[in-house]
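Peer 1: I would like the atomic coordinates for the input below:
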Amino acid sequence: MTQSDPVIEWLLDSDPAIRWQVMRDLLDAPQPQWMAERARVETEGWGARLLSFQDADGQWGGAAFLPADFDPREWRERGQPWTATTYSLSQLREFGLDPSSERARRTVALVGANARWEEGGQPFWQGEVEECINGRTVADGAYFGIDVSLIVDRLTGERLDDGGWNCERINGSRRSSFASTINVLEGLLEYEKSTCGTPESREARSTGEEFLLERNLFRRLGTGEPADEQFLRFLHPNRWRYDILRALDYFRASALLSAAAPDPRLGEAIGHLRSRRLEDGTWPLDWSTEGRVWFEIDDGPGEPSRWITLRAMRVLRWWDVRSI
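Peer 2: As a prediction, the model looks like this:
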């Protein structure tokens, strides 16, 4: 795989948030080169644009989960808004804002001082009550260097008997969901990257992975039928939602951390991913969530997506090399 590949050239003809990941994950560029490109996320393109919407107190939209001007009718009529602090931080993590930068350090400190969860008024970095939210908060906090160990301890104690998580547990659910589980797994993986984790968090991550693997990432355990056809359609940004590409990208990152070989039970999802590649070598965006955003970062459903293509190519590259 070289820069002369037209798909690689198309990916590089993009935003720094994508370019640095192409350089690292697809071109094996030396670390100083992709780190220099990554540093541009703060000052150019989508990263700089998202940072420009930040409030003086470090938040986005004046609140933690829903923008301060939110009216419940908006959710019913337009969909969930994505402009408040929690989703903005997650997007900066996806873009790759350097967590060691002064801007990142100042941001997470201000968020810690000023953001409060609407659910109970607790400080942002103490987490909320819902597993999906807490999983993303752990991922963001660990990435940006915050001590989120108390939320991790809570999440490890909230596993269900089948090994995963469900944000409806508090309402009586006893069966894990794919979406809740991937949100928590991503958080625990980021925590393990930054701290090596704890025996409890590593064991919880293992059982969560097994929940997905024994279902081939998308099937019901009892019937073998797809749990949700949407899991096979590619989405970006994922926000809290699940699809098999998100799961495959997680398992890639997990295996790279431990130097493990790909689990064969990922094979069916890999086959589906290959089948969705377009003739020009790209992958399309199948759908995106409704609701208010700061700005669009894809060309729309049905169009080739640089984000989907980047993730698909690095997953397949990992699978094809490691599975030999």
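
Peer 1: use CA for all of it now, contacts and neighbours both
Peer 2: OK.

Peer 1: and the closest residue in space to Gln31 that isn't next to it in sequence, how far is that from Leu245?
Peer 2: Leaving aside its sequence neighbours, Gln31 sits nearest to Arg24 (CA to CA, 6 or more residues apart in numbering; 7.3 Å). Counting by CA to CA, to the nearest Å, the separation of Arg24 from Leu245 is 19 Å.

Peer 1: those two: who's more crowded?
Peer 2: Applying other CA atoms under 10 Å to Arg24 and Leu245 shows that Leu245 carries more neighbours, namely 23 against 17.

Peer 1: next up, for comparison:
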Amino acid sequence: MDLLAWLRDSDPALRWQVERDLAGEPPSTWEATRARVATEGFGARLLALQDPDGQWAGGAFFPAGFRGDEPQPWTATTWTLNSLREWGVDASVLAGTAARLAEHSRWEYDDLPYWGGEVDCCINAWTLMNGLWLGADVEGIAAWFVEHRLPDGGWNCEWVEGSTRSSVHSTLNSVKGLLAYETATGGTTAARAARLAGEEYLLERRLLRRLSTGEPIVPGVGAFSSPTRWRFTALNAADHFRAADRPDPRLAEAIELIRAARQPDGTWLQAADDPGRVWFDVDVPAGEPSKWLTLSATRVLNWWDARG
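Peer 2: Sure thing, here's the model as predicted:
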């Protein structure tokens, strides 16, 4: 199979990344494809679903009317913004959205204002990234991560319930947010130190194993699925270190786990996706070759191999 041709035959949200990161196309090519994300395919469909008040599905993290009697839905504002940002939609397409969310959107937790964040590390990380993208004032959230890092180096979304031990899920999402903050603003000395400490927490465990027992760090660490959403996997974590350009030797075992999952035709297979409402499907069912996973895994391996 011509892997690049297969990957190019995709929605613009995926295709522009293939052109830039795998095919080595000039900026004039992939930037033109990226611009199409807002006008066709997945991106255009999500943009058309925005509520007049700037939200999606009438809520910040959960859709309006959510009662907790169904799996986590993936349609509300934060999840939709995550997708649009990750797909490369230019912030100018969403002009005015940051202001409308500041005026109309409140977190389900304690009715807190949207751009102030709340108490969940993962939610705050996504809000930090989305605010940086849309031009909102999220300096307070960046400082929040410095103040709420746990003594073992990472973060845990259940700190508010009294947890004092970090979670790899929470820590990975937190360092992603802090890296985006550094990239966009230059960051602060304290925020950079917090990010590096969180990365060290993950590296000490080689992205794979508990320090205490050597057992898998979380169930499904080697089962890759797309969309990734909140989930920690070896691929999701390795992709962060690629973005940070930190090829630490302690990544080697996780990298080889990713490499071993590659099929003979060069693709990676979709694992089981999260249940829950979606606006529409953006990837294949479990067991089928996933273009999103193949892009991500190939990009990680290319980076690692090039860095020696």
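
Peer 1: quick one on the thing from earlier: trace the residue nearest to Gln31 of the first structure over to the second structure, please.
Peer 2: Under the alignment (TM-score structural alignment), Arg24 of the first structure maps onto Arg20 of the second structure.

Peer 1: mind listing what its match touches?
Peer 2: Residues near Arg20 of the second structure by CA atoms under 8 Å, 6 or more residues apart in numbering: Pro26, Pro27, Trp30.

Peer 1: any chance of these in a markdown table, plus distance to Arg192 of the second structure?
Peer 2: Formatted as a markdown table, the contacts of Arg20 of the second structure follow (distance: CA to CA, whole Å):
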| residue | distance to Arg192 of the second structure |
| --- | --- |
| Pro26 | 32 |
| Pro27 | 30 |
| Trp30 | 31 |
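
Peer 1: now, among those, which is nearest to Phe62 of the second structure?
Peer 2: Trp30 (33.8 Å; CA to CA).

Peer 1: looks to me like the closest one is in a helix.
Peer 2: Yes: the assignment for Trp30 of the second structure (DSSP: H, G, I helix; E, B strand; the rest coil) places it in a helix.

Peer 1: what is the burial count for it?
Peer 2: Number of residues near Trp30 of the second structure (other CA under 10 Å) recorded here: 21.

Peer 1: and if you look at the one 5 residues further on?
Peer 2: Residue crowding around Ala35 of the second structure was assessed by other CA under 10 Å; the count is 17.

Peer 1: my read: it touches Trp87, true?
Peer 2: No: with contact defined as CA atoms under 8 Å, Ala35 of the second structure does not count as touching Trp87 (10.4 Å).

Peer 1: any idea what Arg40 of the first structure aligns with in the second structure?
Peer 2: Aligned partner of Arg40 of the first structure by TM-score structural alignment: Arg36.

Peer 1: distance of its match relative to Trp87 of the second structure?
Peer 2: Distance, Arg36 of the second structure to Trp87 of the second structure, using CA to CA: 11 Å.

Peer 1: those helices in the stretch 51-200 of the first structure, which residues are they?
Peer 2: Secondary structure of the stretch 51-200 of the first structure (DSSP state H, counting those that start in this stretch): helices at 72-78, 85-95, 102-114, 131-143, 149-156, 178-195, 199-213.

Peer 1: winner for burial among those?
Peer 2: The highest mean neighbour count among those, using mean count of other CA atoms under 10 Å, belongs to helix 131-143: a mean of 26.

Peer 1: on contacts alone, who are the packing partners of that one?
Peer 2: helix 85-95, helix 149-156, helix 178-195 (3 or more CA pairs under 8 Å, 6 or more residues apart in numbering; DSSP states H and E).

Peer 1: need those in a markdown table with distance to Leu217 of the first structure, can you?
Peer 2: Output for these, formatted as a markdown table (distance: least, CA to CA, whole Å):
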| stretch | distance to Leu217 of the first structure |
| --- | --- |
| helix 85-95 | 22 |
| helix 149-156 | 21 |
| helix 178-195 | 8 |
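
Peer 1: closest one to Gln59 of the first structure among those?
Peer 2: When these are compared by CA to CA, helix 85-95 sits nearest Gln59 of the first structure, at 5.3 Å.

Peer 1: what's the average distance of the closest one to the second structure?
Peer 2: Mean deviation of helix 85-95 of the first structure relative to the second structure after superposition (mean CA distance after the TM-score superposition for the first structure): 0.7 Å.

Peer 1: in the second structure, which residue range corresponds to that helix?
Peer 2: Helix 85-95 of the first structure maps onto residues 77-87 of the second structure, going by TM-score structural alignment.

Peer 1: same question, stretch 264-274 of the first structure
Peer 2: Aligning stretch 264-274 of the first structure against the second structure (TM-score structural alignment) gives residues 249-259.

Peer 1: chain center to that stretch: distance?
Peer 2: 20 Å (CA atoms, centre = their mean, to the nearest Å).

Peer 1: which residues sit against that stretch?
Peer 2: Leu203, Glu204, Arg206, Leu207, Leu208, Gly222, Ala234, Leu235, Ala238, Ala297, Leu301, Trp304.

Peer 1: and the last one, what is it in contact with?
Peer 2: Shown in contact with Trp304 of the second structure (CA under 8 Å, 6+ apart): Arg242, Pro247, Ile255.

Peer 1: separation between it and Ala238 of the second structure?
Peer 2: To Ala238 of the second structure, Trp304 of the second structure is 9 Å away according to CA to CA.

Peer 1: check the first one too.
Peer 2: Remark: distance between Leu203 of the second structure and Ala238 of the second structure (CA to CA) = 10 Å.

Peer 1: ok, back up a step: which of the contacts of stretch 249-259 of the second structure sit farthest apart?
Peer 2: Greatest spatial distance among the contacts of stretch 249-259 of the second structure (CA to CA): Glu204 and Ala297, at 21.9 Å.
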